[in-house]
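[1] How does the following fold in three dimensions:
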Amino acid sequence: MKKDENFQKQYEEWLENTNKLIEKYPEKKAQFTTSSEIPVERLYTPDNVDETYMEQLGFPGQYPYTRGIRPTMYRARNWTMRQYAGFGSAEETNKRFRYLLEQGQTGLSVAFDLPTQIGYDSDDSMAKGEVGKVGVAIDSLEDMEALLKEIPLDKVSTSMTINAPAAVLLAMYIAVGEKQGVSKDKISGTIQNDILKEYIARGTYIFPPKPSMRLITDIFAYCAQEVPKWNTISISGYHIREAGSTAAQELAFTIANGVAYVEAALQAGLSIDKFAPRLAFFFNAHNQFFEEVAKFRAARRIWAKIMKEKFGAKDEKSWQLRFHTQTGGSTLTAQQPDNNIVRVAMQALSAVLGGTQSLHTNSRDEALALPTEESARIALRTQQIIANESGVADTVDPLGGSYYVEALTDEIEKKVNDYLNKIEDLGGAVAAIEAGFMQREIQHAAYETQKAIESGEEIVVGMNSFKMENEPQPELLRVDPSLGEKQTEKLLLLKEKRNNEEVSSALQALEAAAKGSENLMPYIIDCVKKYCTIGEICGVLRQQFGEYQGV
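    Prediction:
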C-alpha cells in the first residue's frame, strides 16, 4: 500500500523520536527474530504489506481462504474440542473417554500404545515393557469393542492417531459401528494415516514407502465409496515440529507430503474431487503467538492455490484446507509444570485465531507422564474458557488486516514456496525423504534451537530462567505394570474361543490379495471381523511387503 504525504510525515517523526530513545535505552537486539528466522520489525505499517494484500486477504469462506474456510467460522459453531487420550487397557481408556464427554468434550481422539502403532500384539517379544504405556493397547476387535463401549458412533466423531496399521484400526472401527447398528456411511472421524512424516520425524513405520502408499490409496478409494463421512488422512506437521523444525519447515514438509498423497491417488486412477474433500491436516501450535496465527492462515492459502492451479480441482471443498491443531508438547517443561497451563492457553488461542477446525490442548503434566484426570479436565476447560469467555470467537478472523499478521503470513508463504520448489527439484516428497533432505533440515533447526536454550539466548521460564529450588512434585498417573501379562492372557482366551479355521482362511485371502493389486480394505475388514489380531494381519503384510529400515 502507498503512504500518503501526511502518513509519511507522521512516520518520519515517529522514527526520529524512536531513534533518540534507542540512543538512550539501547534495544536488547537490533532485530528481534522468531524461531523461523523471520525478522520482526519494530513497527508494521502499510509499507510492510503488498499493494494487492486485500485481494490476497479476501473474505472468509472464499478462495484462497486466508481468513478461514467457512463464511461464519465460530459464529455458527465452535471448533471440535477433541482431547487426545489413551492409556493402559481399553476399559481404562473407555472410562476416560466417557469422563471427558461428560465434561463437555465434543469429539474423541485415540492414542495407541507403541506396539499397536507398529503392528505388534501385546504378547510379542517386541512389545515387552511398552504395553499400554503411551496409549491404549488394541490387539483385536474385542479390545476395540471395549474401547468404544456405550459410545454412540453415529453421534460422536473419532480421530485415531494411527499410521502404518491405519487400515486395520479403521476396519475395527467400522466393525464396531456395524455391531452397534451404525452403517459405514453414518460413522465419522479421521485416521492419521500419514506414513511419510513417519519416515521424516516420528519413526513408527512398518512397510517401505511404495506398499505404504498403496495401503493409503486403497483407503482413499474404499472410503470414497463406502465411508463418505470419514477423513481418510490427516497429513501431519505436528510431529515434524515436535522433531525440531521451524514453523515454515513444518508447513512446507507437510504440504509437500500432501502433494505426494494427491499424486499417488491420481496415479491409482482416483478422481481428485472424489477424494480431496476428505483430506485433512494436523498442525502444531507453538510458542511464537503471531507467527503461529500467520502459519495457519498461510497454510490455507498455499493449499488452495496448489489444489486449484496445480491439480485442477473443480470442487471448492477440494481447495479447502481443514485442520486439527494440538498444542506444542515439546514446549512443555518438567520444571514448574503449572506454567504449562499458561503456555497451552496461549498456543490454543493462536490456533483459534488461526481458524482451526478441531483442537487438542495438552495437559500440564505431560512432560512427566500421561495426564491425570484432573490435568485432562483443566486442559479441556482451557478450550471452553477461550470459546465462552474470551470473545475471540465472536467475529471471523479478528486479526485479519493487521499489518504485522499479513506481513508474517506473506513471509511464511514465501519461505514455504521456496522449500516446495526445492523438494520438487529433488523429485518430490518421497525422493526428498529418501535423500534425507527434510531430515537434515529439521536436525539443523533443532540443533540451533537447543543451542539457543542452553546458552540462555532463548528463555524457557522455570527451566533456564526464573528457576525454583525444592519445587513441589505433582501427583502423576501410573500405568498398571502388569498390563502386558493381562493383555497376553486376554489374547490366549480369544484365540481359544474364536473360529481359527475362519481366521486362517481370512489371512490367506489377505495374503493372496496383497500379492496382487486388489483393494486390501475389504480383506482387512473380513480379517478383523473374524477376530484376527493386529499382529497377525500386519505379519501377513510384512511377509509380502517387507519392512522399512530407514536411511
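[2] going forward, measure contacts and count neighbours with C-alpha atoms only.
    OK.
[3] Where do the strands of the stretch 51-200 of the chain begin and end?
    Remark: strands assigned in the stretch 51-200 of the chain by DSSP state E, counting those that start in this stretch are 80-85, 107-111, 158-161, 189-191.
[4] Now the second one, please; I'll put the structures next to each other:
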Amino acid sequence: MANEKHIQTTSGIPIKEVYTEPSDMAERPGEFPYTRGIQKDMYRGKLWTMRQYAGFSTAAESNKRYHYLLSQGTMGLSVAFDLPTQIGYDSDHPMSEGEVGKVGVAIDSLKDMEILFDGIELQKITTSMTINATAPILLAMYIALAKKQGADLAQLSGTIQNDILKEYAARGTYIYPPAPSMRLITDVFEYCAKEVPKWNTISISGYHIREAGSTAVQELAFTLANGKTYLKAALEKGLDINVFARRLSFFFNCHNNFFEEIAKFRAARRMWANITKELGATHPDAQKLRFHSQTGGSTLTAQQPYNNIVRVSNQALAAVLGGTQSLHTNGFDEALSLPTEEAARIALRTQQIIAFESGVTDTVDPLAGSYFVELLTDEMVKAAQIYIDKIDAMGGSVKAIENDYIQQQIGASAYEYQRAVESGDRVIIGVNKYVENEPEQGDIFRVNDTIRTHQIDQILALKNTRNMAVLGPILADLKEAAKGTENVMPFILRAVENYSTLGEIADIFREVFGEY
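    Below is the predicted model:
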C-alpha cells in the first residue's frame, strides 16, 4: 500500500504488519542452543534473583540501605562503588576530591568492607559488585571478609563485573593498558576456579554499551564479541573452557522497545551457545548464557519522573519474558539523583508484582511460537553476526577497540537516536510530546561532601595501627609477582588481609603496567 507506515525496531530491523509464517518449535527450553531458556522449567522451578543496585556515601550508610533492602525482600545485593574506588584512588588522593561516596560507596580498605557487610553473612547471600579495573582488589577484600566470618569459600557465590573491554569502548573506568588488564582478568578466572568455584568471575556487560548510545543489535554483537575475546584469552592461558566458561555471566540493558528486547535475550543465548561450542565447550553449563539485566538508566527522564515507573515496569516485564536470571529495576527518580528509599522500594515491588501477580512466570518462554518474536529473534542473530564477523576479521575486540571501530559505531548510533528525539521522529513522553511546566522536584537524595573528610580520618587511623613491618614485604612481593607471570590474586589477598589500601595496590600495578 502506498501510504503504509514504515515501522522498525530501534536497531533498524523492519517490522511487518503481520507475521504469518510458522516457526520451527522443535527446540526445547534447557536444550542447546538455549534460545528458549537455560533451564527446562525456568521460573516454575526458581524465580530470577531480585537484586537492587545500591551503594553511596560511607560503608556504614550503605550498610543501612542493604539491611533495609533485605528486609523488603531483596534476594541479592548489588554494590555500587564510588568513582575513586573504581579507578584505584584512595579517598585522600587529590584526584578523589568531589567524588568520594557520590555515585557509590567509598571502599579504601578491608576495614570499609567489614563495615559495609556488618551483620550480613556472606555465605547466605549472593553479592554482585560493579567493579572493573580494581575488580581483583575488591574481590580479594570480599574473600578476606568471608574468611574472617568463617565462611566456606567453596560455597561463596556472587559476581564481579571484571569486564575491562567495555570500559575502553563505552564507560571509561580503565586504569592499565589492555594487555595487563586482560592478564588480571584471567588471573581471577584461574584463582576462582580453584579457590571460589561458585563465584561468577566476570559479568560481560552490554549494559554500558547501550547506555553509551548503541542499538540493541550493537549491544548484543559487541558484548558477545567481548565475551569471545575473554574465552580466547583464557584458552591461551591454558584454562579449561568446560570449567571457566561455567562461571562467566552477562549483564544486559533492557530498553523501551518491548519485543526487540525479548528477541535480543533469546538471540544472545543462541549465539553464545554456538560461540562456546565452536571454541571447544562440550559441557552444557559451559554453553549456557546466564545473564543479569537492568532497566535502562538512559531511558529515565527528569521531566515527569513518575512516568519512569511505567517505563521500568515495561522493561522489567520484557527482561522476565526474555528469560533473565537476575534483575535490577531502576528508581523512578534516578534521572535526578541517587534513588530515595521510597523509589528503591517501588522498584523492588515492581519485580515482585511481575513475579507473583502477572502470571508470566507460569510457563516457560511464553512468547515462543509468536511469528513476530521468532522471526525477530532470527533477524537479531543475523544482524549481530555481521558485526561479530567484522570484529573477528580485525583480530578480535581488543584490536577493534584500538582501531576505534566499536567506539565510532556506538557514537554514530547515539547521534542518530538523539537526532530522532530532537526532530520528534522518536517520541519520549514528557520530553518532546505531552510536555508540561513542572515545579522543582522536592525530595532529592544528596550525598554530603563531608564524607571525604570522614574517609581520610579513617585511612589515617588505619595507617597508624597496621603493621608495616609485615605489610611492606607483602607489597614488595606483590610488585615482583606483577612483573613476572605468577597469578597475582594470592598476593593481593595477603595485602588486603594486612590492611593495605586499594590505592596502594593499584599504584603498584600502575608502576609495573603503566596507565592507558
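[5] Now do the counterpart of residue 519 of the first structure in the second structure: how many residues are near it, please.
    Aligned against the second structure by TM-score structural alignment, residue 519 of the first structure finds its counterpart in residue 487. Here the number of neighbours of residue 487 of the second structure (other CA atoms under 10 Å) works out to 18.
[6] Could you do residue 182 of the second structure as well?
    Each residue near residue 182 of the second structure was counted by other CA under 10 Å, and the total is 21.
[7] How about residue 60 of the first structure?
    By the other CA under 10 Å criterion, the neighbourhood of residue 60 of the first structure contains 19 residues.
[8] ditto for the one 3 residues further on
    When neighbours are counted by other CA under 10 Å, residue 63 of the first structure registers 21.
[9] so what's the counterpart of it in the second structure closest to, chain neighbours aside?
    Using TM-score structural alignment, the partner of residue 63 of the first structure in the second structure is residue 32. For residue 32 of the second structure, the nearest residue in space outside its immediate sequence neighbours is residue 273; the separation is 6.9 Å by CA to CA, 6 or more residues apart in numbering.
[10] Just tell me what the one you found corresponds to in the first structure.
    With the correspondence set by TM-score structural alignment, residue 273 of the second structure lines up against residue 304 in the first structure.
[11] Make sure its match is actually in contact with residue 322.
    No - with contact defined as CA atoms under 8 Å, residue 304 of the first structure and residue 322 do not form a contacting pair (10.7 Å).
[12] who's in contact with residue 207 of the first structure?
    Taking CA atoms under 8 Å, 6 or more residues apart in numbering, we find residue 207 of the first structure in contact with 164, 542, 545-548.
[13] Select from these the one having the most neighbours.
    residue 164 (26 neighbours).
[14] Give me the aligned partner of it over in the second structure.
    Aligned against the second structure - with TM-score structural alignment as the criterion - residue 164 of the first structure pairs with residue 133.
[15] do you know how far that match is from residue 342 of the second structure?
    Distance, residue 133 of the second structure to residue 342 of the second structure, using CA to CA, to the nearest Å: 32 Å.
[16] Which helix or strand contains the residue nearest the centre of the second structure?
    Centrality entry for the second structure: nearest residue to the mean C-alpha point is residue 251, 4.4 Å, by CA atoms, centre = their mean. Counting by DSSP states H and E, the secondary-structure element that holds residue 251 of the second structure is strand 248-254.
[17] In the first structure, what range does that strand match?
    Counting by TM-score structural alignment, strand 248-254 of the second structure falls onto residues 279-285 of the first structure.
[18] about what we covered before: ok, the match of residue 63 of the first structure touching residue 272?
    No - if you go by CA under 8 Å, residue 32 of the second structure and residue 272 don't touch, sitting 10.4 Å apart.
[19] Pull up the overlap in contacts between these two.
    Overlap of the contact sets of residue 32 of the second structure and residue 272 (by CA under 8 Å, 6+ apart) consists of residue 287.
[20] Which stretches in the stretch 151-300 of the second structure count as strands?
    With DSSP E, counting those that start in this stretch as the criterion, the stretch 151-300 of the second structure has strands spanning 157-160, 199-200, 202-205, 248-254, 291-295.
[21] Any idea which of those gets closest to residue 361 of the second structure?
    Each of the strands of the stretch 151-300 of the second structure was checked against residue 361 of the second structure via CA to CA, and the shortest separation belongs to strand 291-295, namely 16.6 Å.
[22] Mean distance between the closest one and the first structure after superposition?
    Its match in the first structure and strand 291-295 of the second structure itself, once the structures are fitted together, sit a mean 0.2 Å apart by mean CA distance after the TM-score superposition for the first structure.
[23] which residues in the first structure does that strand match up with?
    Under TM-score structural alignment, the counterpart of strand 291-295 of the second structure in the first structure spans residues 323-327.
[24] got a list of contacts for that stretch?
    When contacts are taken as CA under 8 Å, 6+ apart, the neighbours of stretch 323-327 of the first structure outside the stretch itself are 234, 238, 280-286, 344, 347-348, 351, 356-362.
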